[in-house]
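1. Please work out how this folds:
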Amino acid sequence: MTDTSDSIKETKIVPFEMGNKRFDQIAAELFADFSRSRIQTWIKEGRLTVDGQTKKTKDKLVGGETLLLDAVLEQEERWQAEPIELDVVYQDDDIIVLNKPAGLVVHPGAGTPSGTVLNGLLHRYPELASVPRAGIVHRLDKDTTGLMVVARNLQAQTKLSAQLQDRSMGREYTAICMGTMTGGGVVDAPIDRHPKHRTKMAVAPEGMGRDSVTHYRVEQRFRNHTLVRCKLETGRTHQIRVHLSHIGYPLVGDPLYAGRSRLPKGVTAEVLKALKDFKRQALHAGYLELVHPASDELMNWEADLPDDLQQLLDVMYAELELYGSGDDF
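-> Here you go, the predicted model:
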């Protein structure tokens, strides 16, 4: 191996709602693919600057500043290529679109150092070793299925990341919620790390957290559940799961945000069994739309529901036929 390091050069604008926080805290959120300790080291080395100036880790930022990361990630700190099966629905010289199954982690981290989408990408596309995060632009939770885009070069990654930041990338999800909604709406509530449970996120008090907006519409009401379509304006960690739980309609099977299992009243034996057999959050990223980073062409993809989610819906539709239209509830 002749190349022993990878150059990283990224620019981020500090959102005004993140103002009055420490430099290292803001940087850790904006450059979330790198550890807090690595971020702090880069700040101390002057590799991560604010408006072209070096700052201390504890310095407060006000918002609107430009953060420039110009660093080198040593090859021995990179991840290993592994032969992991990936469902590629589209690829060209600049982008790859994957349909991720449930149970597959996107990026190595604490507790999951290998066996991830990233490791599989490095095996199938060795050139991604020279792209930060192996070209990964956005993530899906381990047990969320569906579409995600990967950049095959730094230029494509920069342009796709900009689409995420300016909210022009279209992402829609199908979800099954507990309870019957009366209609769709918008959840506009900031999200931050849960103050007590570090593995969870939560809606933050006013003036805190990161701006987070989820649009949702009702596709079908069942006896005790609702099929909804969610469209993201922002892409915070666990956003849909947090927002729907916040308004009282947590996702079916969500181990973090649905609380203790509440069996609905009057549920049929078939639905009850299907619910008990469904072991993950009922969430699928079924639609992705973006402007191609090289051709500027508007492109979109759709992914069918995975078998387990479709089977759960089939049972709920069968129950609906027995008890009448969802509009009767």
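
2. C-alpha only now, for contacts and for neighbours.
-> OK.

3. could you pull out the helices for the stretch 151-300 of the chain?
-> For the stretch 151-300 of the chain, the helices defined by DSSP state H, counting those that start in this stretch cover 154-165, 239-246, 269-277.

4. Which elements pack onto the first one?
-> Yep, that's helix 154-165 we're talking about. Other helices and strands packing on helix 154-165, by 3 or more Cα pairs under 8 Å, 6 or more residues apart in numbering; DSSP states H and E, are strand 145-151.

5. for the strand it packs on, the distance to its chain's centre please.
-> Centroid separation for strand 145-151 versus its chain: 10 Å, with Cα atoms, centre = their mean, to the nearest Å.

6. now that strand against helix 154-165, angle please.
-> Calculated by axes from the mean of the first three to the mean of the last three Cα atoms, to 10 degrees, strand 145-151 forms an angle of 130 degrees with helix 154-165.

7. Tell me the buried residues in strand 145-151?
-> Under the neighbour-count criterion of 16 or more other Cα atoms under 10 Å, strand 145-151 has Thr145, Gly146, Leu147, Met148, Val149, Val150, Ala151 buried.

8. so who does the first one touch?
-> When contacts are counted by Cα atoms under 8 Å, 6 or more residues apart in numbering, Thr145 is found next to Asn99, Lys100, Pro101, Ala102, Leu283, His284, Ala285, Pro306.

9. Nearest to Glu270 among the buried residues of strand 145-151?
-> Thr145 (23.9 Å; Cα to Cα).

10. for comparison, sequence B:
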Amino acid sequence: MNQNKRKPISNKAKSTKSTEYVVSEPMGLLEFLRVSLPNQARNKVKAHLTHREVSVDGVVTTKYDYLLKKGQVVKIDRSGKPQQASASDFLEIIYEDNDFIVINKPAGLLSIATDTEKVATAYHLLTEYVKQKDAENRIFVVHRLDRDTSGVLMVAKNEEIKYALQDHWDELVIFRGYIALVEGQLEEKEGQITSWLKETKTHFVYSSDKNGDGQKAVTNYKVLQESANLSMLEVKLETGRKNQIRVHMQDLGHPIIGDKKYGSHVNPIRRLGLHAHKLEFIHPITKQKVSFLAPIPRKFKAILKQS
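-> Down below sits the predicted model:
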């Protein structure tokens, strides 16, 4: 349904410092706020969540993908000093020890800060989280996910682990698996894509088939499930280049749904259909194999049944 043509989904109460909305159809919290606050920019809407100004039925709620039910009351309260957000409010922490934190990053959340967004990032939230235990604690980025890609994201909790992973990433990482929802049905149900990726000044990444003309990128894929209009793929990276999967799916002629930048014409789940499903690596200190899994999003499975 076109959001601009959607009928009003909330009833607003009059207030200068707080505003209430009554949910009239189920949807995610961030989506509900964006529809209910059409005159506010995306970052402004997200800031209400970051600053803990949003409650659902009286309970402060900050998860972007919190599923609202019909009849619930969403309140935005600007009357008091914003409370500091906690990682546990926004993020599902899959695993934590003295060396790592592994989260299931939601779609729509940046991994690290940009020029226009400093607070609503996984790095900021996890930094505040570890500092709650000790003000001297820090975290260190070892890899990233695109803003609109969900799934397994790991950060290091000390510099020894950071440098070990950064310096030996290709040797230590055994498996980086993704789930991709793409347009159409693939003729070849399993295969490998190899190209050399280049980036324009406007940050558009594209493939060259000329050996050595760019960064070599290798992607393996396998169809797990398909419907009349969509296919769900398991994707394994042999290299980790910027936008690699997105570009390679476009090269196949089956772009990832919701990926307008790389050729998609449909967006049935209102997000990019890409999820970092599994990360497996050798622990640089213990030398033991460790594996982390973020379940396939329910939206992915649901849309396949509907299409």
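
11. OK, contacts around Tyr262 of the second structure?
-> Arg246, Val247, Gln250, Pro255, Ile256.

12. repeat for Leu147 of the first structure
-> Val97, Leu98, Asn99, Lys100, Ala285, Gly286, Tyr287, Leu288, Trp301, Glu302, Ala303.

13. aligned partner of it in the second structure?
-> Residue correspondence to the second structure (TM-score structural alignment): Leu147 of the first structure is matched to Val152.

14. swap in Met181 of the first structure?
-> So Met181 of the first structure corresponds to Leu186, using TM-score structural alignment.

15. in terms of contact, does that match touch His254 like I think?
-> Yes. At 7.5 Å, Leu186 of the second structure and His254 qualify as touching, with contact defined as Cα atoms under 8 Å.

16. the more surrounded of these two?
-> His254 (21 against 17; other Cα atoms under 10 Å).

17. That one corresponds to which position in the first structure?
-> Match for His254 of the second structure (TM-score structural alignment): Tyr249.

18. before we move on, what about His283 of the second structure?
-> Under TM-score structural alignment, His283 of the second structure pairs with His292 in the first structure.

19. Spit out the contact partners of its match.
-> Contacts of His292 of the first structure (Cα under 8 Å, 6+ apart): Leu298, Met299.

20. separation between it and Gln163 of the first structure?
-> 10 Å (Cα to Cα, to the nearest Å).

21. Can you give me the distance of the equivalent of Arg298 of the second structure over in the first structure to Tyr125 of the first structure?
-> In the first structure, the residue matched to Arg298 of the second structure (TM-score structural alignment) is Asp307. Applying Cα to Cα, the value for Asp307 of the first structure to Tyr125 of the first structure is 28 Å.

22. And for Asp24 of the first structure?
-> 33 Å.

23. just Gln311 of the first structure next, same as before
-> For Gln311 of the first structure, the distance to Tyr125 of the first structure - Cα to Cα - is 34 Å.

24. Give me the more crowded residue out of Asp24 and Tyr125 of the first structure.
-> Using other Cα under 10 Å as the criterion, Asp24 of the first structure and Tyr125 rank with Asp24 on top: 24 against 12.

25. Wasn't that one part of a helix?
-> Yes. Asp24 of the first structure sits within a helix when classified using DSSP: H, G, I helix; E, B strand; the rest coil.

26. doesn't Ser37 make contact with it?
-> No. Assessed by Cα under 8 Å, Asp24 of the first structure is found out of contact with Ser37, at 9.2 Å.

27. can you list residues touching both of the two?
-> With Cα under 8 Å, 6+ apart, Asp24 of the first structure and Ser37 have no common neighbours.

28. To which residue of the first structure is Asp99 of the second structure aligned?
-> Checking TM-score structural alignment: Asp99 of the second structure goes with Asp94.

29. can you pull the contacts of that match?
-> If you count contacts by Cα under 8 Å, 6+ apart, then Asp94 of the first structure has Ala151, Arg152, Asn153, Ala156, Pro293, Ala294 around it.

30. Sounds good, over and out.
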